[in-house]
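Structure for the following, please:
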Amino acid sequence: MTGPLHGIRVIDLTAMVSGPMATMMLADQGAEVIKVENPAGGDFTRLAANRQGGFAASYLNNNRNKRSVALNLKDPEGKNALLKLIAGADVFVQNFRPGVIERMGFDEDAVRKVAPDIVYVSISGFGENGPYADRPVYDPLIQGLSGLASVQAGSDQHRPQLVRTILPDKLTGVTAAQAITAALFARERTGAAQHVRLSMLDAVIAFLWGSDMGSQTFVQHELPQQAAASFQDLIYETTNGYITVAVQNDREWRALLKALDKPEWADDPRFLTAELRQRNIDARLELTQSVLRTDTSEFWLEQLQAENVPSAPVLNRHQMISHPQVAATGIIREYDHPQAGRLRQARAAARFSGAELPPPAGAPALGADTFAVLRACGYDDATLADLAERGVLGIPLGNPKENLE
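Take a look at the predicted model:
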């Protein structure tokens, strides 16, 4: 069966993580994604560390189910080839710094001349306006400017900390994919073609507001400093590892006391109500930790589960892969890549009842689909061979004649 986006063609000029992750999500849902790359190296993540068979893990994990077309877009014939690809597409996505795509000759007006109803997508770092608009950007810069590093510290008085994953990049990718499908839906209903604009900075600030910006929500009643609710987290040490336990209401609090065999805490004046337990959170967490430190993770998880206390083990990456709950979800899959060998990846998180998707196609070699895709645009073999010899097209392996067979 086909995916929900079957029949949608996406021209993908993005690189690194935010854009490629967005377009991979579309590809996982059935869209045909044509990744257009510079023949001289392609997406920078192709050169990242942790490589096998000439493929970097970072590139493989953000570019599956795509086709690669290598075009020299500084050459007029390369630009013309891209315009022919765009003419038959539904979505055009780029994540260059503001102003770059215009200098390349593929601004919205130029693209709409050949594809009037295309969904045009611009992903930026800091946004298209403002003093930082044309600055280079990487994930840590967004974590700093957005306030995320301060949130991660726990309070404004503590040294800011980075989240140990490139959350802004990946969150922007997820946000972009959702926005693209919304724009496609709007086009289906109204016929109107949208220009979707988003930045990494906007994506993170919008993300934070739902749970971390309460102190700045009430206008003229802002709290100048965000104090930490607690300087402890909800990770508890046991005799042989770590677990996490979270209780939110009175029922769960009473269940925790039973699991820990500490009924006397129910009469402690510091913990009589949810408000008091939050006000005295450090004392409450310290007492919980003092008990959990006395036995193994396995013992406490069994005790907690018996009383229906929300709890789970804290796993490292290797342990997570083999955990029975993770295995039961089927989220992690293995398949063979023709060059990189046996791969393990997470499938797309969302599943659709009407579409049992086939095994994934591994991320393509640079320019692997150039000739096949351009043939479909009307190029004959002689022209393709000539363009390849002149460096307008990239050749993944061998020579033009071999790729034209």
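
When you work out contacts or count neighbours from here on, use the C-alpha atoms and nothing else.
Will do.

ok, so what distance separates Glu237 from Ala255?
Spatial separation of Glu237 from Ala255 under the definition C-alpha to C-alpha, to the nearest Å is 20 Å.

Which residue, neighbours along the chain excluded, lies closest to Ser58?
Excluding its sequence neighbours, the residue lying closest to Ser58 (C-alpha to C-alpha, 6 or more residues apart in numbering) is Thr45, at 6.1 Å.

Helix, strand or coil: sort out that neighbour for me.
What DSSP: H, G, I helix; E, B strand; the rest coil gives for Thr45 is helix.

name the element Ala227 belongs to?
Under the criterion DSSP states H and E, no helix or strand holds Ala227.

residue contacts, it?
Neighbouring residues of Ala227 by C-alpha atoms under 8 Å, 6 or more residues apart in numbering: 154-157.

Would you mind putting the residues you listed into TSV with neighbour count, secondary structure and distance to Asn280 alongside?
As requested, the contacts of Ala227 are exported to TSV (neighbours: other C-alpha atoms under 10 Å; DSSP: H, G, I helix; E, B strand; the rest coil; distance: C-alpha to C-alpha, whole Å):
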residue	neighbour count	secondary structure	distance to Asn280
Gly154	20	coil	16
Ser155	17	coil	17
Asp156	17	coil	20
Gln157	12	coil	20
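
Proceed likewise with the subsequent sequence, for comparison:
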Amino acid sequence: MTERSSRPLAGVRIVDLTSIVLGPLATLTLAGLGAEVIKVEATEGDNVRQAGSSLHDDMGHVFLHGNRGKQSVVLNLKKAAAREALLRLLADADVFLCNVRPAAMKRLGLGPEALQRVNPRLIHVTACGYGSRGPLADKPAYDDLIQGAIGIPALMQEYTGGAPGYVPLSLVDRVAGLHAVYAITTALYARERSGEGQSVEVPMFECAAHFVLADHLAGATFEPPLGPSGYDRLLSTNRRPYRTADGYLSVLIYNDKHWRAFFQAIGEPEMFERDSRFSNQRNRSLNIHEVYGFVASVMTSRTTSEWRSLLDEIDIPNQVPATLEQLIEDPQLRASGLIGEEHHPTEGRLRSLGSPTYWNDTPSPALSSAPHLGAHTRNVLMRLGYTVDELQTMATDGAISFIADGKAS
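Modelled structure (predicted):
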């Protein structure tokens, strides 16, 4: 058995008509599990090719990290010949992941019904902004917009006491991208049982709203409400790395055992019983702002190193907050293989991001480097039966483009 064939998704072919972060994260994850991923790009390429740090205009760092292990095929779907090529590609595919709005795909003759006629076993996954059953179904969406729609800026304002703000991550794209991964793998499993493909929606708004509301429904969980929405523990302004005598330390004194040990260590063993705010989990939850505030007032009495030694000794979880530079060099991430190195054919020596999961009976993924735009158009289409002359005609008409002698054709 070869390394490739022993991976969980060996033999699964995915046609990926997505861009930015959500879809590419999903197919990157699936490529790491052994799937073949053919990335279909417009003539101008994935927008994120231009994003972030880069040596060359079409190979920004966000694209490099999100598109390893994929083949790049350029199809201009405004052209009939390109649409026909996509249909031929999908006829032998297992999964089609698309983030073009459904109405636009239907106008191109590429809606779910048309694709099912071409391949009844195809799993058609639409990564959209909003679910089709709601009034916002046709509305465009990006990470910042959905962060606003799910209340992130309002939560940040309540937490910091300042202006509304976004989380400094592509949070919604990455949450929804992981929803797409389990949707695809589950649909593949269902097809093994039924023999039939199906259509699946992965809407950014609903995925991210679930993420927020699972924490913050709070009193609004109940009918009638027991109180307002918003989880007090997560919104307490005292929930932050604690200032020590010489720095900061993240500490979580969580259960009764932890609290008894903490009070003993700071020389106030009777406080657990004496102060009802600390005496059990329920009371601590009801008084969480004051509880965190008390810890904050104590933490300034010792250095970070002194606190770490003491807290480790009494088995209370703690962690020195890392900078991005420290995270990149973290020995745990190096040892686990999450951070490694690769040599890209044109971009040179790069830090690479591996899989965060480890399978004891499956080789770790060895993904190819992120491709240049159209690097695989010729080879993929020739496997579908296109001749060199046909490809040149399509390229001349603007239906496709491919790399020839280091240049796009």
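
any idea which element the aligned partner of His221 of the first structure in the second structure lies in?
In the second structure, the position corresponding to His221 of the first structure is occupied by Pro225, as judged by TM-score structural alignment. Under the criterion DSSP H and E, no helix or strand holds Pro225 of the second structure.

Tell me who's in contact with Pro225 of the second structure.
Gly219.

and Tyr254 of the second structure, how many neighbours?
Taking other C-alpha atoms under 10 Å as the criterion, the count of residues near Tyr254 of the second structure is 12.

Quick check: of the contacts of Ala227 of the first structure, which lies closest to Lys35 of the first structure?
Within these, the smallest distance to Lys35 of the first structure is 40.2 Å, found for Gly154 (C-alpha to C-alpha).

Just confirm the closest one contacts Asp233, I think it does.
No. Because the distance of 9.4 Å does not satisfy C-alpha atoms under 8 Å, Gly154 of the first structure is recorded as not touching Asp233.

how about the residue nearest to Ser58 of the first structure, what's its partner in the second structure?
Under the alignment (TM-score structural alignment), Thr45 of the first structure maps onto Val48 of the second structure.

got a list of what its match touches?
Contacts for Val48 of the second structure (C-alpha under 8 Å, 6+ apart) come out as 19-21, 60, 62-63.

Also Pro39 of the first structure?
Applying C-alpha under 8 Å, 6+ apart to Pro39 of the first structure gives the contacts 70-72, 366-367, 393-395.

change it to 7 Å
Residues near Pro39 of the first structure by C-alpha atoms under 7 Å, 6 or more residues apart in numbering: 70-72, 393-394.

could you dump these to JSON lines with neighbour count, distance to Asp109 of the first structure and secondary structure?
Rendered in JSON lines, the data for these read as follows (neighbours: other C-alpha atoms under 10 Å; distance: C-alpha to C-alpha, whole Å; DSSP: H, G, I helix; E, B strand; the rest coil):
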{"residue": "Ala70", "neighbour count": "29", "distance to Asp109 of the first structure": "24", "secondary structure": "strand"}
{"residue": "Leu71", "neighbour count": "28", "distance to Asp109 of the first structure": "21", "secondary structure": "strand"}
{"residue": "Asn72", "neighbour count": "20", "distance to Asp109 of the first structure": "21", "secondary structure": "coil"}
{"residue": "Leu393", "neighbour count": "28", "distance to Asp109 of the first structure": "25", "secondary structure": "strand"}
{"residue": "Gly394", "neighbour count": "28", "distance to Asp109 of the first structure": "27", "secondary structure": "coil"}
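
show me where the stretch 301-405 of the first structure has helices.
Residue ranges of the helices in the stretch 301-405 of the first structure, as given by DSSP state H, counting those that start in this stretch, are 317-322, 324-329, 370-375, 381-389, 400-403.

For the first one, grab the matching residue range in the second structure.
Using TM-score structural alignment, helix 317-322 of the first structure lines up with residues 324-329 of the second structure.

The helices of the stretch 301-405 of the first structure into a markdown table, with extra columns for mean neighbour count?
As requested, these are exported to a markdown table (neighbours: other C-alpha atoms under 10 Å):
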| stretch | mean neighbour count |
| --- | --- |
| helix 317-322 | 11 |
| helix 324-329 | 10 |
| helix 370-375 | 19 |
| helix 381-389 | 16 |
| helix 400-403 | 15 |
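
Please consider this matter closed, and thank you.
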